[in-house]
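Student: Fold the following and give me the result.
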Amino acid sequence: MRPANPDSDSSEASPAQAESASLVRVLIVLRRRWRIALVVFALTLTCGALYTFSQKKVYRPQASLEIRPERNTVATVHDQAQYVDTYLWESYYRTQQNILSSPGLAEATIKALPPGLKARYEGLGGTQAFAGNVDLEQVRASFILKVGFPDTDAEASTQIVNTLISVYLDDANRRMRELKSNAANTLSKETLPDIRKAITAAEAGLAEFQASSGFVDFEDRTNSYRSGWNKSNERLTEVRLKRIRLAAEYKSLVDYGSDGSSGLFNPSFHQIRALEQLGQERVHIAEQIASESQRLKDGHPRMIDLKAQLASVEAKIREAVQGCLLALQNDLKAAESEETALGEEVKRLEAQMAETGNSLRRFRRLQEELTANKELYASYLKRQGETSATAGTGTQSVRILDPAKPPPSPWKPNNRQNLIIAAFLGLLLSGGSVLVAEQLDNRILSPDEVRAFVGMEVLAAIPRLRGAGGEEVFVLGDKSSIPELESFRAVRAQIVTRLERLGSPAVGRAYVLSVLSPLPGEGKTTIAANLARVLALEGRRVLLFDADLRKPRLHALLKTSDGPGLSEVLAGKADLKSAARPSVIPGVDIVGVRTGVSSAAELASSPRFAEALKSARETYDFVILDSAPVIQASESALIARRADAAILVLREGRTGRGAARAAKNALIEMGVTVLGAVLNAAELNRGAYGYGYGYGYGYAEEKKGSAQGIEA
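Tutor: Purely as a prediction, here's the structure:
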């Protein structure tokens, strides 16, 4: 079973870990791009400062006005005009604002200015420019309006503001005096005479109506009719109920008139004393008949006499019942007659009440009309007196709270505000420039970037391999005490340690390590060859397996070019033992390929490739597969799956973060165990490298002449 990938991203990372990783990325980007950010910030702040300090100083003196709607000087608490400011003051306020910034007031103000200031606004467009420069500022939740006039001359703008509000108040007072004078004339000549005529007409109409009605008190008459109507209606209700009761009794008793004995059982007949005695007598005779019938026959004289007595008593009972019915019928007729009379009386009273009510309403309407005209006359008369008394005064709705004074400091430019805005804008632009720079250039420049952006541990950072003349070499020379060789020893230590953690191979089987890179030209073959060399220094039998079937390079390290290669092994023309030949690297054999093949993907997945790899495991202690670039060759991940683990070679200053992540994810998705990354061509003297990536300790005396490379 393949072990878990040590460098795979945890799907259950805590939010704190994710936040920490994001912070690390930000710090790395800032460390990498701080010069760009600083330059952009400094340029923005400098431009803001130049703009601010190059602007002309503008002063804005302000005068404070209190503006309220006009109210009566003399008024009562019941005067609704006192509450006009509660509902209409905002409209009045806006009107005064428009007047203050109107061209008409601007023209009058210009005429009132001293000659020196007047000349600035004379000519075409001067009035409009003056009106447009008037600055109005409303103080929230108050009746206060601040009037200003921005200008480069503080004294001149102060004089303009004071002249403006002076002209405004003079004009407002003039208009108010004219308004009050016109109102007083209208009241005295038109409004009050018309109201007086209406009062006279209302008094005449009321007097005429009272004379025609006999000066009757309609309210008393209406109350009298209403009292009589109530009594008659109550009596009518009583009589109607009585008539209904008598009719019901008569209807229920009329059926008893033909049967004297049955009438005894109706409750209405119990009030007749004669019937009570006759009933008792009838009961007594009936009891005798019942007693004698048990021993006498019906034809017996005694029985005949008793029956004759019974018939006589029942005849008397019928006569009494008929008399009772007749009396009840008479009572019913009397009740009906009284009900009819009372109904007619109620109708008569209702008609009189309606007529009197109409007269009362007309009387009240005439009286209310007269009262309303008198109150209106009194109100306008009071208004006339107030208007006449205040005709010489000006407006009371506007007053000056504070006149304009020369301001001690300019209104514009606001240096502090502009510099703060420039600094904030500089931060935004510097952040944007850093983001743009990261999008345009995301090359890996340090091991920290590999950990933060790719999510892989860096096994070691390998410097550029150079010979004695400074030229780049493929494989280091024989002397192993140079710093470059120490970096490969660090890679060896990391790889061996991590492979041992994954598990020891079976007896007689070698470790198989795949060396890959995201793209070509990143030094995977160089890393593979030099890693094989340092492994061989430990006495291991090492095989370099050229698994890059498209562009092979390891055949250049063979001592001789004769003999079969991997192509012959995969074609079945040779075995691995004959194809593995000594190389120029001591202790390292190579299975090379002379030329690239077009069917690399098919050959890599063939059984013969697996058989060759199996044979290599049985023969050597360590097998290193130099595979093709992961992103460009589909067979790379397949070959890496056959290995125990893989390392990813990244070239500093060339490999992009996206390519590195894509290669890593492609390997992980195929189930490849990635031990980590090797950062090739690293500049170890760069500030991004801390302790752990400098491999020159203790070799200062030996550096001279020690970097002779093995020429491939």
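
Student: Only C-alpha atoms from now on, for both contacts and neighbour counts.
Tutor: Fine.

Student: Quick one: residues contacting residue 44.
Tutor: 422-423, 425-426 (C-alpha atoms under 8 Å, 6 or more residues apart in numbering).

Student: ok, now with 10 Å
Tutor: 38, 50, 419, 422-430 (C-alpha atoms under 10 Å, 6 or more residues apart in numbering).

Student: Surely residue 170 touches residue 394?
Tutor: Yes - counting by C-alpha atoms under 10 Å, residue 170 does reach residue 394; the two are 8.5 Å apart.

Student: And the two? Which one has more around it.
Tutor: Between residue 170 and residue 394, residue 394 has the larger neighbour count (other C-alpha atoms under 10 Å), namely 19 against 14.

Student: Could you tell me how far that one is located from residue 387?
Tutor: 12 Å (C-alpha to C-alpha, to the nearest Å).

Student: Please give the structure of this sequence too, so both can be compared:
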Amino acid sequence: MAAPRKPEHLLTNSPPHAELATVQPTLYLSKVEPGRLLGVIIRRGWLVILGMLLAVGAMWLYVKSAPKIYVSTGSVEVSSHAPDPLRIEGLTQQDTKDLEQLRTIEGNMVSTAVLLRVAKENGLLTATDFAPPGTTEQGVIGMLSKRVRVELKRGTRVVAISVEDTDPARAKRLVESLVTEYQAWIRERRETVTKEMGEGLAKEEQKLREQMGVAEVRLQAFREQHPVPGLDEREGAGPVSGQLGNLNTQLSQAKSERLRLEAEYEAFKKFDPEDPDALAGIGRSTYADEVLAQARALQAKELEFSRVKERYLHKHPGYKEVAQEVETLKADLAEASRSAGEALEKSYHVAMENEAKLQGEVDQARTVAVGVEGVRAKFDSLKREAEAARELHASVDKRLRESNLAGALAASAITWAEPPLVPEKASKPVKMVLFPVAAFAGMLGGLVLMVGLEVGDGRVRDSADAARATGTPLLTSLPVMQPGREGDMVLLSDPASSEAEAFRRLRAVLLPAPGKPGARTVLFTSAVPGEGRSLCAMNYAASLAMQGQRTLLLDADMRRPGLSRQHVNGEGRGLGAYLAGDCDPASACFPTALPNLYLLSSGPIRGDAAELLSGTRFAALLEDAYRWFDAVVIDSPPVLAVSDALAVSRYADRVCLIVRQDASDRRNLKKTSELLRSSGGNLIGFVWNEHSFRGKGNSAPEPVIPVSHPALSSSGVAVADGPAVKGEEAAPTSPIA
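Tutor: All right, here's what the predicted structure looks like:
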């Protein structure tokens, strides 16, 4: 072996540094992926088709066995006024223009009382094709109410009625019976109200008849006790009232005459014949007319005398004649005024005497009339009582007769608008609706089942799903290998294949950065067995060796040896024996057929593998290996099967998780990644193995490393006849020893 190198890497238990590039925080969240949806549809789409077929078949069986339902329809019109020739208020609702009244009619037509009458009328209580035997009246009414629909058409006075039944003829009869029984129910209610009202009116009529008789008897007795003439007549029509009225009229006339004469007399007393202006105060009467005539004659003569004075002197005969006539007229005027005054005075005294007499007669007649009016007031009161009792009795008696007649002439406010007909075709079940609905329901159920199975199925089917489960990026995808080549070292058997290129990509991804030359240990593990970790470890180590790096492939699976199972048969050397202190590692390290690639076998199966890997000798082994090898590739057991991988992961620079299609569960991957991180491992990504998992019964051949025996000696040189490995110069004692 070549001379050892100066150690460039120290093994510590410090938490590994993260080497993942910074990515978006939402990179590993669930996303809607068209490809995945298409895959789900391809894998489980038959569930949707099966659901649709089952639903359509079930609906076909239901339609075939379900009874046919016929619907008979009709409508009635509600009149604005109920036909009532007597217009008796209180017995029926006359005005039906109110919407509440129309709604009341609509509700009453499907009331329990009406439905019970319809059920009895049509024999539904005993009809076995309508209700099962033993069904109570309440049950039959409930079934009938579900089949009957009464609805007031909006904006109209028409009430639409429809009834569903298996018998088309009976459906028509039920519509007709619903209207007929409603009218009969209303008529019975009206008759009940009429009867109750008639009984009350009859009692009231009997009572009023008795009161009317008592009032008539009292009025007749009063009339007999007070035989006053004209007692039944109105005020002023009787003799006493007429006489008093005449006297009052005469008294008024006498008083007026007396006042007129008094005024005329006072005017004559103040009259001055010498003063012509005094004539203005005299009224118009017989006496006044005579005096006024004398006064006008005097004035005319004086006017004539004034003209004579202008023509003649006082000694002229014409002058004297006219002067004599003036004096004569003055004397006549004075005499006439005196005579008129005396006559007026006599007439005035006569008028006063006449007024006094009439006043006495009026006072006497008024005294008599007061007594008669008291009797008349009492009589009028009794008469009014008798008339009121008579009128009230007549009104109640008329109302009683009208109510009895109204009960006999009761009429309904509804009339047929569209009489029902016998339906020719069944309305239910509706095949044109049920089958599409069934197909849609089946499709929906199939989709729900498909989604449920997909969600419940935790198997990882694509790399995106694995990235979300592990929280790490994809390192590379391993395509499906040809049958029989699942355990080959493809970099040697088929270097130009896509599988070989996939491992080259993995080498490029896991290549340490220039600033970190010490990151040389890569651990390959998986969540469960059979995911291809040994294949990936072997080919990755081969890619490093082909690049010129001395690579140690360490098989750390001491419970089920894989890579080195053909090299431990019959030998007790191996990793387990070294960790237990039974041998040196050089005796278990074998060169392989590929230059620069060495295999450190796991040795025989051991039950204390976890304790041995957790000890200090494994760390010392790795520390010495870094002096002789450029890279160390570790193949460890599954994480969830045993705890060996967790004990080893803390010493690896990088941990690579192998995820196989349909082999891993999402929960297992999440748990595996959490365990690796919590144990101190630096999980940097995963390899997606597209080769589908086929189970234990049909598993692919596991990889085996071809090695050249014997093992290395303590000097680092192979012992045997085989070809010598690299390292011609003598080397010091191997540090692995």
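
Student: sorry, back to before: give the intersection of the neighbour lists for residue 394 and residue 387 of structure 1.
Tutor: Residues touching both residue 394 of structure 1 and residue 387 by C-alpha under 10 Å, 6+ apart: 177, 180.

Student: what about the nearest residue to residue 350 of structure 1 once chain neighbours are set aside, how many neighbours?
Tutor: Spatial nearest neighbour of residue 350 of structure 1, chain neighbours left out: residue 229 (7.2 Å); criterion: C-alpha to C-alpha, 6 or more residues apart in numbering. Residue neighbour count, defined by other C-alpha under 10 Å, stands at 19 for residue 229 of structure 1.

Student: Check the alignment and tell me where residue 229 of structure 1 lands in structure 2.
Tutor: Taking TM-score structural alignment, residue 229 of structure 1 has no aligned residue in structure 2.

Student: is it true that residue 229 of structure 1 touches residue 346?
Tutor: Yes - at 5.9 Å, residue 229 of structure 1 and residue 346 qualify as touching, with contact defined as C-alpha under 10 Å.

Student: if we can go back for a sec, so which of the contacts of residue 44 of structure 1 would you say is closest to residue 78 of structure 1?
Tutor: Using C-alpha to C-alpha, the shortest approach to residue 78 of structure 1 within the contacts of residue 44 of structure 1 belongs to residue 419, at 58.4 Å.

Student: which residues touch the counterpart of the closest one in structure 2?
Tutor: Using TM-score structural alignment as the criterion, residue 419 of structure 1 maps onto residue 435 of structure 2. Applying C-alpha under 10 Å, 6+ apart to residue 435 of structure 2 gives the contacts 52, 55-60, 63, 441.

Student: go with 8 Å
Tutor: By C-alpha under 8 Å, 6+ apart, the contact set of residue 435 of structure 2 is 56, 59-60.

Student: got a list of contacts for stretch 166-173 of structure 1?
Tutor: Residues outside stretch 166-173 of structure 1 that contact it (C-alpha under 8 Å, 6+ apart): 100, 105, 108-109, 112, 393-395, 398.

Student: how far away is residue 338 of structure 2 from residue 291 of structure 2?
Tutor: Between residue 338 of structure 2 and residue 291 of structure 2 the computed distance is 9 Å (C-alpha to C-alpha).
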